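# Show me the folded form of this:
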Amino acid sequence: MRGYSDDRTSAAWRSAVELCGDVSAIEGPLAGHHHETYVIPLGAGCGGRRGAPPGRWKSRAARPGLVRFDRRSFVSEEDVVRALHRRVRRVPELIEVDGKGLQRFIEGATLGQLHPADAAVPGHLVVQMVDVFRELASIRPRSVRLPRRGPAPEAVADGDSAAFLDGLISYMEEHVHAAHADEVGGLFRDLGVDDGATARLRRFVSGLGERPFCLVHGDLHRENLIVDARQELWVIDWELAMVGDPLYDLATHLHLMRYPAWQERTVARLWSAAVSGVRPGGARGWGRDLPLLLGFKRAQSVFTDIVRVALALRGGAADPVGLLRDAVRLREVLDRGAVPLGLDSVPSVPVVAAALGRWCRGYAAAS
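From the prediction side, this is the model:
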């Protein structure tokens, strides 16, 4: 699971050494986008911490200078995990050691390692996933009393799913599109994403029905689901958790999981039954509104993936093979987001690759 070079001067590494004391026992850094993570053992055999629970724990810190594309509602992920204790069973235990929050490291493999995207997920794991949705749907907004980064939850009335989604679109406009317009605006236009795309997206999702809000994870994909040796499913990375429309959580999950079509339909039906059983009205109108929320997720991917690819290409040589690989990826994303964004046409892979090449040359010339 190593995905990044081991920085022996970083805050995450220093914290791991301080907590464990035995450098040879530290594993990592683990692959992950938002955090630098190390796995450390605690207990009598490590650093003399006889009062610490046995097992291995994750010591991590946010990666400095990270460009973020998703809205974060709560100040601390640790607060969220702590609040979920005894309310959502499949959340790893969290402890405090020397003022630092450590999550238990689940010994196992990610769902993506066992069953990659587009592959079906075994039924017993789907059932456990639906259990997570059921437990989250039972968590009422007023019971989530955690420090927030943004406006108070009362800023969007409980159940106003349309306003909730409009806030996510506004965040995308401001923090993804507008924030990078000077640098990447020309690439957007070359790829056929004009300035009227978000207005058309708002028209596409208009008329969203009301559903009572609950706590949602916001990022339930295969790499955030861990399967242990007993085939038990665990949910990690609660950084994007928020209070909102429960159907948004399902739409995000289906968009990121890329189930086979038949299994996507099965998961949606199981979700509806589970949520309705614990939260009356929680699945109201899901059959009509799910395509709208999936459309938003596909449109959101167009904006975030164009910016991600462009930022990754900064300062590097325009490698033809790499550009072609990026072009294939972006062409698929554009194709999936064309309807909700109201795009007249989707450029071919060679056209996308040519646009990326021009952007690289223009960026290099301006630097």
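
# only C-alpha atoms for contact and neighbour calcs from this point on.
Fine.

# Report the next helix or strand after the helix ranked longest in the chain in sequence order.
When the chain is parsed with DSSP state H, its longest helix is helix 286-313. As assigned by DSSP states H and E, the chain's next helix or strand after helix 286-313 is helix 320-341.

# That following helix - contacts with which helices or strands?
Contact partners of helix 320-341 among helices and strands, from 3 or more C-alpha pairs under 8 Å, 6 or more residues apart in numbering; DSSP states H and E: helix 197-204, helix 286-313, helix 349-366.

# Do a quick rundown of the strands in the chain.
35-42, 55-62, 94-97, 100-104, 108-110, 214-216, 225-228, 233-235, 242-244 (DSSP state E).

# Residue 323: which of the helices and strands packed on helix 320-341 is closest?
Of all the helices and strands packed on helix 320-341, helix 349-366 sits nearest to residue 323, with 5.7 Å by C-alpha to C-alpha.

# one step back: would you convert the strands of the chain into CSV that also reports mean neighbour count?
Listed next are the strands of the chain as CSV, based on neighbours: other C-alpha atoms under 10 Å:
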stretch, mean neighbour count
strand 35-42, 23
strand 55-62, 20
strand 94-97, 14
strand 100-104, 19
strand 108-110, 18
strand 214-216, 25
strand 225-228, 20
strand 233-235, 23
strand 242-244, 24
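
# need the ones you listed in CSV with distance to residue 201, can you?
Compiled in CSV, the strands of the chain are given as follows (distance: least, C-alpha to C-alpha, whole Å):
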stretch, distance to residue 201
strand 35-42, 32
strand 55-62, 32
strand 94-97, 40
strand 100-104, 39
strand 108-110, 33
strand 214-216, 23
strand 225-228, 30
strand 233-235, 31
strand 242-244, 20
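
# I'd like to know which of those is closest to residue 272.
Using C-alpha to C-alpha, these put strand 214-216 closest to residue 272, at 14.4 Å.

# What residues of stretch 232-251 count as buried?
233-251 (16 or more other C-alpha atoms under 10 Å).

# before we move on, back to that, pick the most deeply packed of the helices and strands packed on helix 320-341.
helix 286-313 (a mean of 20; mean count of other C-alpha atoms under 10 Å).

# Who are the packing partners of it?
helix 181-190, helix 197-204, helix 246-257, helix 320-341, helix 349-366.

# for stretch 207-219, which positions count as buried?
Across stretch 207-219, burial judged by 16+ other C-alpha under 10 Å covers 208, 210-219.

# how far is that stretch from where the chain is centred?
Mean C-alpha position of stretch 207-219 versus that of the full chain (C-alpha atoms, centre = their mean, to the nearest Å) differs by 16 Å.

# please give me the structure for this one as well, since I'd like to look at both together:
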Amino acid sequence: MRVRRPAGETLAVTLRTWEHEAQVLAAVRPWLTNVPRPLVRNRDYGVLTYATGTTLADVVPPGKPLDRVHLEQLAGVFAALLRVPAERLPPRPAGWPADGDSTGFLRMLLDFSEQVRLDHDAEFGLLFDRLGVPRDGLTRLADTLPPLTPRPFALLHTDLHRRNIVVLGDGALHVIDWELSSYGDPLYELATHLRRTDYPASQQDEAVAIWQQAATAVSGRFAEGLAEDLPAYLRYEQAQSVYPDVMRAARALVSTRSPLRMTEAVRRVRTALDRAAPALSMTALPDRADVTAALNDWLRAAAG
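Purely as a prediction, here's the structure:
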């Protein structure tokens, strides 16, 4: 069961294209059967079937190479996403980039992330200043990105990582958590998958090749410009992730549901900064003591 939390309990930091994942699952099932089946849909909650198994993260922990059998099954998932007809999907929000406007799609993502930063500036702006995150980082990144190769748009899961993949008893993969699914440049699917699945460096090229083979088997146009354009999406993913990751770590320090220890919050913040630094041109990163002091100051300001 998925229950929508009241406004204010969660950070609005993720792009939500559609209101209900049930709408997407209904469109996906003819092409990909190993997904949850919606049973009940209400404005405030939904009930879906449950997959009995073990997450891929528990079978193969992050940072470890995936077995070839898992990569081949992921190729089938990628291909299925590309085959779902656009007309079967719910309508996109007003102003959505036109099909094939890959540059417009990336610009929309950048604009959304900049708006996230602005929307939370009153609460977190000084914390980001203390951590050395430039306020114009996303704007400067947008100015450096070249136009992208036009590619046909497709259904995107956008959160296809080890914890959202259940390994069933027969070894088949079952894909869950479609709440953040979207519609756009298929290279963005590859970029989010690479970053969030945490492949070891030795398997990155293999993972890209698996996706490319799956995409090309559906249509060669989906993978056009891959070598030139994938770095742009990876830079965006590196840059934008610093905002939700730092904000969630800080908020977790005062959470009543699952409070976070300061040492873990500091670790998460430093990891986020390390990841985003190249894309945001951050040359000097705060050490552990500076991050701890910044978070303590944020706690004092939040309390009073």
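
# Among the helices and strands packed on helix 320-341 of structure 1, which comes closest to residue 223 of structure 1?
It is, among these and with distance given as C-alpha to C-alpha, helix 286-313, at 17.5 Å.

# so where in structure 2 does that closest one end up aligned?
Counting by TM-score structural alignment, helix 286-313 of structure 1 pairs with residues 226-253 of structure 2.

# Quote the end-to-end distance of the matching stretch.
Terminal residues of stretch 226-253 of structure 2 lie 40 Å apart, using C-alpha to C-alpha, to the nearest Å.

# Please pull up the equivalent of residue 205 of structure 1 in structure 2.
Match for residue 205 of structure 1 (TM-score structural alignment): residue 145.

# Quick check: chain neighbours aside, which residue is closest to its match?
Nearest residue to residue 145 of structure 2, sequence neighbours excluded (C-alpha to C-alpha, 6 or more residues apart in numbering): residue 232, at 6.5 Å.

# Hmm, the one you found is touching residue 147, no?
No: the pair residue 232 of structure 2 / residue 147 is not scored as a contact, 9.7 Å apart, by C-alpha atoms under 8 Å.

# what stretch of structure 1 does stretch 51-71 of structure 2 fall on?
Stretch 51-71 of structure 2 maps onto residues 106-126 of structure 1, going by TM-score structural alignment.

# again with stretch 184-204 of structure 2
By TM-score structural alignment, stretch 184-204 of structure 2 lines up with residues 244-264 in structure 1.

# Now do the matching stretch: distance from first to last residue.
Terminal residues of stretch 244-264 of structure 1 are spaced 22 Å apart (C-alpha to C-alpha).

# Then stretch 16-31 of structure 2?
Terminal-residue distance, stretch 16-31 of structure 2 (C-alpha to C-alpha): 22 Å.

# Out of the buried residues of stretch 207-219 of structure 1, list just those in helices.
Those of those lying in helices (DSSP H): none at all.

# out of the residues you listed, who's nearest residue 141 of structure 1?
Distance to residue 141 of structure 1 across those (C-alpha to C-alpha) is lowest for residue 214, with 5.5 Å.

# How much space separates the closest one from residue 268 of structure 1?
For residue 214 of structure 1, the distance to residue 268 of structure 1 equals 17 Å [C-alpha to C-alpha].

# Equivalent analysis for residue 288 of structure 1, please.
Residue 288 of structure 1 is 12 Å from residue 268 of structure 1, by C-alpha to C-alpha.

# show me the residues around residue 235 of structure 1 that make contact.
Contact analysis of residue 235 of structure 1 by C-alpha atoms under 8 Å, 6 or more residues apart in numbering lists 90-92, 220, 224-226.

# Next, the buried residues of stretch 207-224 of structure 2.
Buried residues in stretch 207-224 of structure 2, counted by 16+ other C-alpha under 10 Å: 207-208, 210-215, 222-224.

# So which residues make contact with it?
Here stretch 207-224 of structure 2 makes contact (C-alpha under 8 Å, 6+ apart) with 71-72, 75-76, 78-79, 82-83, 149, 151-152, 186-187, 190, 194.

# returning to that earlier point: same list, the helices and strands packed on helix 286-313 of structure 1, but as TSV with distance to residue 104 of structure 1 please.
As requested, these are exported to TSV (distance: least, C-alpha to C-alpha, whole Å):
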stretch	distance to residue 104 of structure 1
helix 181-190	40
helix 197-204	41
helix 246-257	24
helix 320-341	35
helix 349-366	42
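
# These: which one's closest to residue 169 of structure 1?
So among those, helix 197-204 is nearest, using C-alpha to C-alpha, at 7.7 Å.

# What distance do you get for residue 166 of structure 1 to residue 233 of structure 1?
On the measure of C-alpha to C-alpha, residue 166 of structure 1 and residue 233 of structure 1 end up 32 Å apart.

# How about residue 209 of structure 1?
32 Å.

# repeat for residue 160 of structure 1
According to C-alpha to C-alpha, residue 160 of structure 1 stands 32 Å off from residue 233 of structure 1.

# How about residue 295 of structure 1?
28 Å.

# same check, this time on residue 286 of structure 1
As defined by C-alpha to C-alpha, residue 286 of structure 1 lies at a distance of 25 Å from residue 233 of structure 1.

# cool, residue 309 of structure 1 as well?
Here residue 309 of structure 1 is placed at a distance of 32 Å from residue 233 of structure 1 (C-alpha to C-alpha).

# repeat for residue 118 of structure 1
Distance of residue 118 of structure 1 to residue 233 of structure 1, given as C-alpha to C-alpha: 19 Å.

# what's the answer for residue 245 of structure 1, then?
24 Å.

# can you check residue 305 of structure 1 too?
29 Å.

# One more: residue 269 of structure 1?
As judged by C-alpha to C-alpha, residue 269 of structure 1 and residue 233 of structure 1 stand 20 Å apart.

# Same check on residue 95 of structure 1?
20 Å.

# Could you do residue 56 of structure 1 as well?
Distance, residue 56 of structure 1 to residue 233 of structure 1, by C-alpha to C-alpha: 18 Å.

# And for residue 270 of structure 1?
Where residue 233 of structure 1 is concerned, residue 270 of structure 1 sits at a distance of 17 Å (C-alpha to C-alpha).

# go on, residue 70 of structure 1?
25 Å.

# Residue 126 of structure 1 now?
For residue 126 of structure 1, the distance to residue 233 of structure 1 equals 9 Å [C-alpha to C-alpha].

# Quick one: residues contacting the one residue sitting closest to the centre of structure 1.
Closest residue to the average C-alpha location of structure 1: residue 219 at 3.3 Å, with C-alpha atoms, centre = their mean. Listed by C-alpha under 8 Å, 6+ apart, the contact partners of residue 219 of structure 1 are 237-238, 240-241, 249, 252-253, 256.
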